[in-house]
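Enquirer: got a predicted model here, sequence first, then my questions.
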Amino acid sequence: MSIDARHVPTDRLNTFVREAGDPASPTLLLVQGNVSSSVFFEELMTDLAGDFHVIAPDFRGYGDSERATIDATRGVADLSDDVAALLDAMGIEGPVDALGWSAGGNVVLQLAIDHPGRVRRLVLEAAGSPYGFGGSTGLDGRPVAADFAGSGGGTANPDFCAALAAGDRGERPTSPRTTLRSFYVRPGFTFDPQLEEKYLDGMLKTSVGDDVYPGDRTSSANWPGVAPGTTGMNNALSPKYLDQSGFADLDRVPPVLWIRGDADQIVSDTSMFDLAQLGKLGVVPGYPGEEVCPTQPMVSQLRAVLKAGGGQVTEIVYAECGHSPHLEHPGRFATDLREFLTR
């Protein structure tokens, strides 16, 4: 089944959206992760279009959507409000099932918190912690430092950002292609060459700068010397601005399917993107030790919030799988998704 790709003007911005399936079928919303776009969902959309009306937008400043500043002081609410505005513009009035991959998991959680009437069920795929990325510890997401050092725009690798901005398609250690191969999927996973180029295209459409990715930064007297700024994606994911523990307090907590890989290096209790974990391993110099700067238990934090909500939660861990279950195990992922959505 074909995928229709177009721009949809909303009252917030001009959003690029991929759409497949019969609009009369139940709507399934697919929300991308960081440094990606809706193109990563095309194969899944084709698989599901016979049963669902599937829509997959690009974030502001990502893919082919309009470039607009992400106000990080709202956490990811700019992005979830963009999604709600898109649903309005497309005339989708009833609740939808929403799937969020990686940082997209935070976006659909925020959609459920701020727009509870919009969400029927949630699928969290390798979703980020409800306390954001970096700078927090413990199951309650308490900050490691008063200024939330270790999170925000300054945590992104500057060489990777430069390669992204330059449209680098090479294979250097910090290139987008190497990052795609080494971290988006489990080590040893091999993409179909045409799909790899398509996904790389999606990554390279990320707008690089203080406004979108990774965002601005401030210096800190606390290790590792950087603290969050106020704009851009990585700051929106800082625990300074993002606290989604309120999901557990909703009057109606939607059923949740949580799928993650056992070899995920990005969202993990020992994440290779957590500067505290890298410091602990000796990769980032000057680490002051676990007592001063403990690592972030991302998976455990999410589990604690989901458990506190008291709703129906199904957690599935895929063996031999990294950060992208829908890419690494597409058949199983589609089957598990269908089973959950048609119960």
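Expert: Okay, I see it.
Enquirer: switch to C-alpha atoms for all contacts and neighbour counts from now on
Expert: OK.
Enquirer: now Ser245, nearest residue through space, not along the chain?
Expert: Distances taken as CA to CA, 6 or more residues apart in numbering place Val305 nearest to Ser245, at 5.8 Å, with adjacent residues excluded.
Enquirer: in the stretch 1-150 of the chain, which spans are strands?
Expert: Along the stretch 1-150 of the chain, counting by DSSP state E, counting those that start in this stretch, strands occupy 4-9, 14-20, 27-31, 53-57, 96-101, 119-125, 136-137, 142-143.
Enquirer: ah, wrong one, I meant the stretch 201-343 of the chain
Expert: With strands called from DSSP E, counting those that start in this stretch, the stretch 201-343 of the chain shows them at 208-209, 213-214, 217-219, 226-228, 256-261, 313-318.
Enquirer: contacting residues around the third one?
Expert: For strand 217-219, the external contacting residues (CA atoms under 8 Å, 6 or more residues apart in numbering) are 152-154, 225-230.
Enquirer: so for this structure, the centremost residue is which one?
Expert: With the centre of the chain defined as its mean C-alpha position, the nearest residue by CA atoms, centre = their mean is Ala103, 1.5 Å away.
Enquirer: let's bring in a second one:
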Amino acid sequence: MADTSRKIEIRDIPTKRLRMRARVVGSEQDFPVIFVHGNCSSSAFFETLLKTLPQGFQGIAPDMRGFGHTEPKTIDATRGMRDFSDDLAALMEALSLKRAVFVAHSAGAGIVMQFAIEHAEKMAGIVMEAPLSPYGFGGTRDVDGTPCWADFAGSGGGTANPDFVQRLKAKDRGTESQTSPLNVMNAFYVKPPFRHPDEQALLDSVLDTHVSDELYPGGMTKSENWPGIAPGPTGMNNAMAPAFYNTSAFGSLRNGPDVLWIRGADDAIVSDTSLFDFGYLGKLGAVPGWPGDDKYPPQPMVSQTRKVMERYAANGGRYREVVLPDTGHSPHLEKLAEVQALLFPFLQEHTR
């Protein structure tokens, strides 16, 4: 049975790229598990999993650049997720880690897929929870990631709700607006009416996001194509834009590490009907001027991931997709016991 009393140590770890803040449990003699968080969050989102990690495993959850208390160096979005992937490689080098199991949530899974393309030999296994599509977020039309427009309009830094961004920057803890960070977290990070018992600590984590054109959400460029905005060169949302981010090469890896893919059946963020995707919002009538399904359909995010994973399996990799019912974007917060029952045996099976 998992030890529920494991103590988390907060560490600042210097690497050759930047100083990284991390939550750590266990010792250097234990098998390492690296937890990679998603957008507008930090390592704090993994606290319960870290505290309940079975003995024999060292849990390492860094704050990625632009989030939490890691050194806030600029995110070069023109490299896609490579800044983050390179940061993870530098972290492993600083800690003298040869291999690890990776547990990644949302955009963090995009980081880990990029890492796998470059460093599959360092990965003993991958757990992807609500993963970012291999073709990024926004601006693509089919399972093969075909762009809706040549300039990938409808993706990037300009897609973030401006009122949410301003409230995030102001560290707004209120609930009077639908776009307040707490309300957004409770409406979309999880499936309502779920409320996490430590929601104020999670809100602290969200509010630790560094807001700027260089970090979150990043800048934008104007476009003549609907909806009038296209990616800029820096920042998190631009790093996820398909103009710069494409990890479909993950499917071409030969005999890659085993993958456990966990997602919620009612995820409102990463979905074929995402409430953050301009194609789907336009179809709903929430964004005016939508040019129609023939020009800008909803992005089939889950279907895109599945097709890449099927190619991965055809090349000798193994993956398992698990869909948790009545669950939103953050299964490890909403269905902790179910995720532990999936994650912990996977870890035991991949300590080689």
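Expert: Arrived safely, thanks for sending. Computed from a predicted structure; not experimentally measured.
Enquirer: wait, what's in contact with Leu182 of structure 2?
Expert: Counted by CA under 8 Å, 6+ apart, Leu182 of structure 2 has contacts 173-175, 203.
Enquirer: derive a PyMOL selection command for the buried subset of the residues you listed.
Expert: The buried residues among the contacts of Leu182 of structure 2 can be selected in PyMOL (16 or more other CA atoms under 10 Å) with this line:
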select buried, resi 173+203
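Enquirer: export the contacts of Leu182 of structure 2 to CSV and tack on secondary structure?
Expert: Shown next, in CSV, are the contacts of Leu182 of structure 2 (DSSP: H, G, I helix; E, B strand; the rest coil):
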residue, secondary structure
Arg173, coil
Gly174, coil
Thr175, coil
Leu203, helix
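Enquirer: please name the nearest non-neighbouring residue to the aligned residue in structure 1 for Gly138 of structure 2.
Expert: When structure 1 is aligned by TM-score structural alignment, Gly138 of structure 2 is paired with Gly134. Among residues not flanking Gly134 of structure 1 along the chain, Ser151 sits closest, at 4.6 Å (CA to CA, 6+ apart).
Enquirer: please apply the same query to Leu88 of structure 2.
Expert: Phe115 (7.9 Å).
Enquirer: ok, Gln244 of structure 1 next?
Expert: Pro130 (4.8 Å).
Enquirer: if we can go back for a sec, what's the local residue count around the residue nearest to Leu88 of structure 2?
Expert: By the criterion of other CA atoms under 10 Å, Phe115 of structure 2 has 23 neighbours.
Enquirer: give me every residue that touches it.
Expert: Each residue near Phe115 of structure 2 by CA under 8 Å, 6+ apart is listed here: 82, 85-86, 88-89.
Enquirer: closest to Asp277 of structure 2 among the residues you listed?
Expert: Among those, Arg82 lies closest to Asp277 of structure 2 (CA to CA), at 23.2 Å.
Enquirer: and that closest one, what pairs with it in structure 1?
Expert: Using TM-score structural alignment, Arg82 of structure 2 sits opposite Ala77 in structure 1.
Enquirer: what do you get for Ala61 of structure 2?
Expert: Ala61 of structure 2 maps onto Ala56 in structure 1, with residues paired by TM-score structural alignment.
Enquirer: and Ala241 of structure 2, by the same measure?
Expert: Checking TM-score structural alignment: Ala241 of structure 2 goes with Ser238.
Enquirer: all set now, cheers.
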